[in-house]
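*Asks:* Starting from these lines, generate the structure:
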Amino acid sequence: MCGAGRNKMGLLGQPTQEKIVLALALVLCLGFALLLPGFWTASNLLNLVRSVSILGILGVAMALVVIGRGIDLSLVATMAVAVAWSLQLAESGMPMAQALAFGLGFCLLIGLLNGFLIAYVEIPAIFATLAMGTAVYGFGRYFLFSLDIVYMPPDAHALTWVGQGTLFGVPAPIYMFALVSALAFLFLRYTRQGRYLRSVGDNLLAARITGVPTRPIILMQYMISSVIGFLAGCVTAASVASMNVRISNSTLIYDVILVVVLGGIGLSGGKGGIRNAIVGTLLIGVLLNGMTIMDIQYTVQNVIKGIILLTAIVIDTLLNPRDEQTAQQGDI
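*Replies:* Purely as a prediction, here's the structure:
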């Protein structure tokens, strides 16, 4: 009996990537608090979380797709083009609510196309979404707006609050991050579609045999990803009163993947949850904030993030070895 109890306690105390990353974030916080004046202040900690809220929202979107054994490299491009188009429509006289509805519809269409190419045409997700991201950026830049930077209309006060407002001293983007995380957690934990998504990521063939509508679920996960990306884009535009479409060609998409993989969501699918994305976001937030205070060059920061991403992928490969089905599908 005692042996069984010790065994159970050992399993409960077994280290996971999520626990390791959380512990590392706490160690970094402690180290920066001791070495960097002004780091451990309420204002800096709020700014830290606020600065990565948009990254965290995008991380939640990517987490849902990766849990379903996919990846969405078009996420940032879709976000930028849809929001820029909405701002362009509003600037030309369309009511902001209607303009945002058009942008949201555009995101749903791109998500639907991604899901169709992956689920029905059976193109590997990494290639389908990479091509889609390039096509979306080119389409938006040529047909929907003429400038790389589209500014928000001066009368869009309600939308501006989403990026610049505060409630009880806490910036609005933090609330948006918390809301998206909570809704995604409830979706995965308590809805049938959320359980289907996880089962598709865990074993596509087994899910299909047991009656799970695998192809519609794949369509759904990419549409949800695009919608969450659109929300992140609205927060981004509201924060700076504009949308710079060149963000599509930045390293932001790799930062999003870094958050997901570093947090412990396995690229082989079916593993991890929204909490992992939150932990990964907090670690990256602490790291970026500390490097900024230490005045480390942006290029050097990218090198450090690249090394961390590569290390996280190696750890993911060791902890979540690829199965035969994954190998046959060309991985993600």
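*Asks:* okay, CA-based contacts and neighbour counts for the rest of this
*Replies:* Will do.
*Asks:* you'd agree L87 is up against Y151?
*Replies:* Yes - assessed by C-alpha atoms under 8 Å, L87 is found in contact with Y151 at 6.7 Å.
*Asks:* between these two, who's got more neighbours?
*Replies:* Higher neighbour count among L87 and Y151: L87, with 27 against 19, using other C-alpha atoms under 10 Å.
*Asks:* can you list contacts of the helix or strand in which the more buried one is found?
*Replies:* Under the criterion of DSSP states H and E, L87 resides in helix 75-91. Outside helix 75-91, the residues that touch it by C-alpha atoms under 8 Å, 6 or more residues apart in numbering are 58, 96, 99-100, 102-104, 106-107, 110, 133-134, 136-137, 140-141, 144-145, 149-153, 225-226, 229-230, 232-234, 237, 242-245, 247-249, 252-253.
*Asks:* Also this sequence, please, to line up against the first:
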Amino acid sequence: MHKHHLFWPFVVLGTLLLFNLIYSPDFFSIQMKEGHLYGSLIDILNFGSPLIIVSIGMTLVIATSGIDLSVGSIVAISGAIACLSISNGGERSPFSLMLAAVVLALVLAVVLGLWNGFLVAAVGMQPIIATLILMVAGRGIAQLITSGQIITISNNPYKYIGAGSLATLPFSIFIVVTVFLAASMFTRRTALGLFIESVGCKPVASRLAGIRSRTVLLAVYMFCGLCAGIAGLILSSNVSSADGNNAGLWYELDAILAVVIGGTSLNGGRFYLAGTLVGALIIQTLTTTIYMIGVPPEITLVVKALVVLIVCLIQSETFRLTLVARWRSRHYPAEREVKQHG
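*Replies:* Here you go, the predicted model:
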């Protein structure tokens, strides 16, 4: 019987949560303090918000048989330009400063996504090379914006984006819900999702069918840049500062892993936004678990990589069938002989 594509991601997520519950019995406890909800589950949703948003954009890029290695750099750039804008804003009201900073950062993020899309769609450059250029240069641009320093700001409206609360929950969770619903609506309620899958699966056939593949690619990379820009705003506003060197570092790898864990193939074609959401939660829960059990920082990435490798192997149907075949041949040798002589 064919299992639903979310079966194994949910199994892995449930296993991680169960381990945390056994290791720390109060892991699922949620408390109300000063009108805000607090707890490990709330923290996973809150701190995982930037990664979830970046992963949503990455899903659509991968669905077109592409990849975007520059999202981490765009995260750093958007946070840096927003904080710099507020820092140099003068005596204007905090809200107008925040609004101008957010608009400037998001427009710049979309332009950077457009640049990636231009290199891929118009120039014909391989996506991994096109986005690698901005991955390297973008990190340098972020450090140029901050002059190699950490820009610290004090702006309550801006801080609310990443550290504020709405209806007792972190505001960043509502941003995630908005982005997820918008992406789902445009890709599942319109023909855009079909166009994206067609370009990723059969680019030549989709072009012959009249689909403007270049426009689709431009739109997808621009949306991915927008998602990275939103994530940069959340990260920088949460700590009221911008660090061009470390903000969004390795986010591109976590986002790609979240998409793959969620069931979307790197070969392009059919994609699963809900699977990506679960995959990103697995990555964030794993990170929380590693820190909670006290894994030394120097081997944290190794442990994380091993767990992700195991998760991907569990999801691989070929790997599972091979294990089952070997187990049956070992425990039922007579069955193997029948197949050989039959």
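*Asks:* who's in contact with the most centrally placed residue in the first structure?
*Replies:* The residue lying closest to the centre of the first structure (C-alpha atoms, centre = their mean) is G59, at 1.9 Å. Contacts for G59 of the first structure (C-alpha under 8 Å, 6+ apart) come out as V256, I257, V259, V260, A277, I278, T281.
*Asks:* Go through those residues and give me the one with the most neighbours.
*Replies:* Neighbour counts for the contacts of G59 of the first structure, by other C-alpha under 10 Å, peak at V260, which reaches 34 neighbours.
*Asks:* Is that one in contact with A277, as I believe?
*Replies:* Yes - applying C-alpha under 8 Å as the test, V260 of the first structure and A277 come out as touching, 5.2 Å apart.
*Asks:* how big's the offset between stretch 178-186 of the second structure and the first structure?
*Replies:* Mean deviation of stretch 178-186 of the second structure relative to the first structure after superposition (mean C-alpha distance after the TM-score superposition for the first structure): 1.2 Å.
*Asks:* Now do the buried residues in that stretch.
*Replies:* Buried residues in stretch 178-186 of the second structure, counting neighbours by 16 or more other C-alpha atoms under 10 Å, are found at V179, F180, A183, S184.
*Asks:* Longest helix in the second structure, by number of residues?
*Replies:* Longest helix of the second structure, by residue count under DSSP state H: helix 213-239.
*Asks:* Any buried residues in that helix, and which?
*Replies:* For helix 213-239 of the second structure, a neighbour-count test (16+ other C-alpha under 10 Å) marks 213-214, 216-238 as buried.
*Asks:* Give me the helices and strands touching that helix, please.
*Replies:* Here helix 213-239 of the second structure touches helix 49-63, helix 71-87, helix 94-117, helix 156-163, helix 192-201, helix 203-208, going by 3 or more C-alpha pairs under 8 Å, 6 or more residues apart in numbering; DSSP states H and E.
*Asks:* Could you check how far the closest residue in space to G148 of the second structure that isn't next to it in sequence is from M222 of the second structure?
*Replies:* Nearest residue to G148 of the second structure in three dimensions, chain neighbours excluded: G244, at 7.0 Å (C-alpha to C-alpha, 6 or more residues apart in numbering). According to C-alpha to C-alpha, to the nearest Å, G244 of the second structure stands 21 Å off from M222 of the second structure.
*Asks:* now V311 of the second structure
*Replies:* Separation of V311 of the second structure from M222 of the second structure (C-alpha to C-alpha) stands at 30 Å.
*Asks:* again with M185 of the second structure
*Replies:* Distance of M185 of the second structure to M222 of the second structure, given as C-alpha to C-alpha: 17 Å.
*Asks:* same question, V176 of the second structure
*Replies:* Counting by C-alpha to C-alpha, the gap from V176 of the second structure to M222 of the second structure is 18 Å.
*Asks:* And for I230 of the second structure?
*Replies:* From I230 of the second structure across to M222 of the second structure, the span is 12 Å (C-alpha to C-alpha).
*Asks:* quick one: S65 of the second structure is in a strand?
*Replies:* No - applying DSSP: H, G, I helix; E, B strand; the rest coil, one finds S65 of the second structure to be coil, outside a strand.
*Asks:* The second structure: which residue goes with L113 of the first structure?
*Replies:* L113 of the first structure maps onto W115 in the second structure, with residues paired by TM-score structural alignment.
*Asks:* how many other residues sit next to its match?
*Replies:* Neighbours of W115 of the second structure under the rule other C-alpha under 10 Å: 19.
*Asks:* That one and A109 of the second structure: what is the separation?
*Replies:* Per C-alpha to C-alpha, W115 of the second structure is found 10 Å from A109 of the second structure.
*Asks:* swap in A242 of the second structure?
*Replies:* A242 of the second structure sits 15 Å away from A109 of the second structure, taking C-alpha to C-alpha as the criterion.
*Asks:* With T187 of the second structure instead?
*Replies:* Noted for T187 of the second structure: a distance of 21 Å to A109 of the second structure, by C-alpha to C-alpha.
*Asks:* out of these two, which sits in the busier spot?
*Replies:* More neighbours surround A109 than the other of T187 of the second structure and A109, with 28 against 19 (other C-alpha under 10 Å).
*Asks:* ok so, going back, just send the helices and strands packed on helix 213-239 of the second structure back as TSV, with distance to M125 of the second structure too.
*Replies:* Converted to TSV, those look like this (distance: least, C-alpha to C-alpha, whole Å):
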stretch	distance to M125 of the second structure
helix 49-63	15
helix 71-87	18
helix 94-117	9
helix 156-163	36
helix 192-201	15
helix 203-208	15
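*Asks:* Quick one: closest of these to V303 of the second structure.
*Replies:* Nearest to V303 of the second structure among those is helix 49-63 (19.1 Å), distances taken as C-alpha to C-alpha.
*Asks:* so how far does the closest one sit from its counterpart in the first structure?
*Replies:* In the superposition with the first structure, the average deviation recorded for helix 49-63 of the second structure is 1.1 Å (mean C-alpha distance after the TM-score superposition for the first structure).
*Asks:* Sounds good, over and out.
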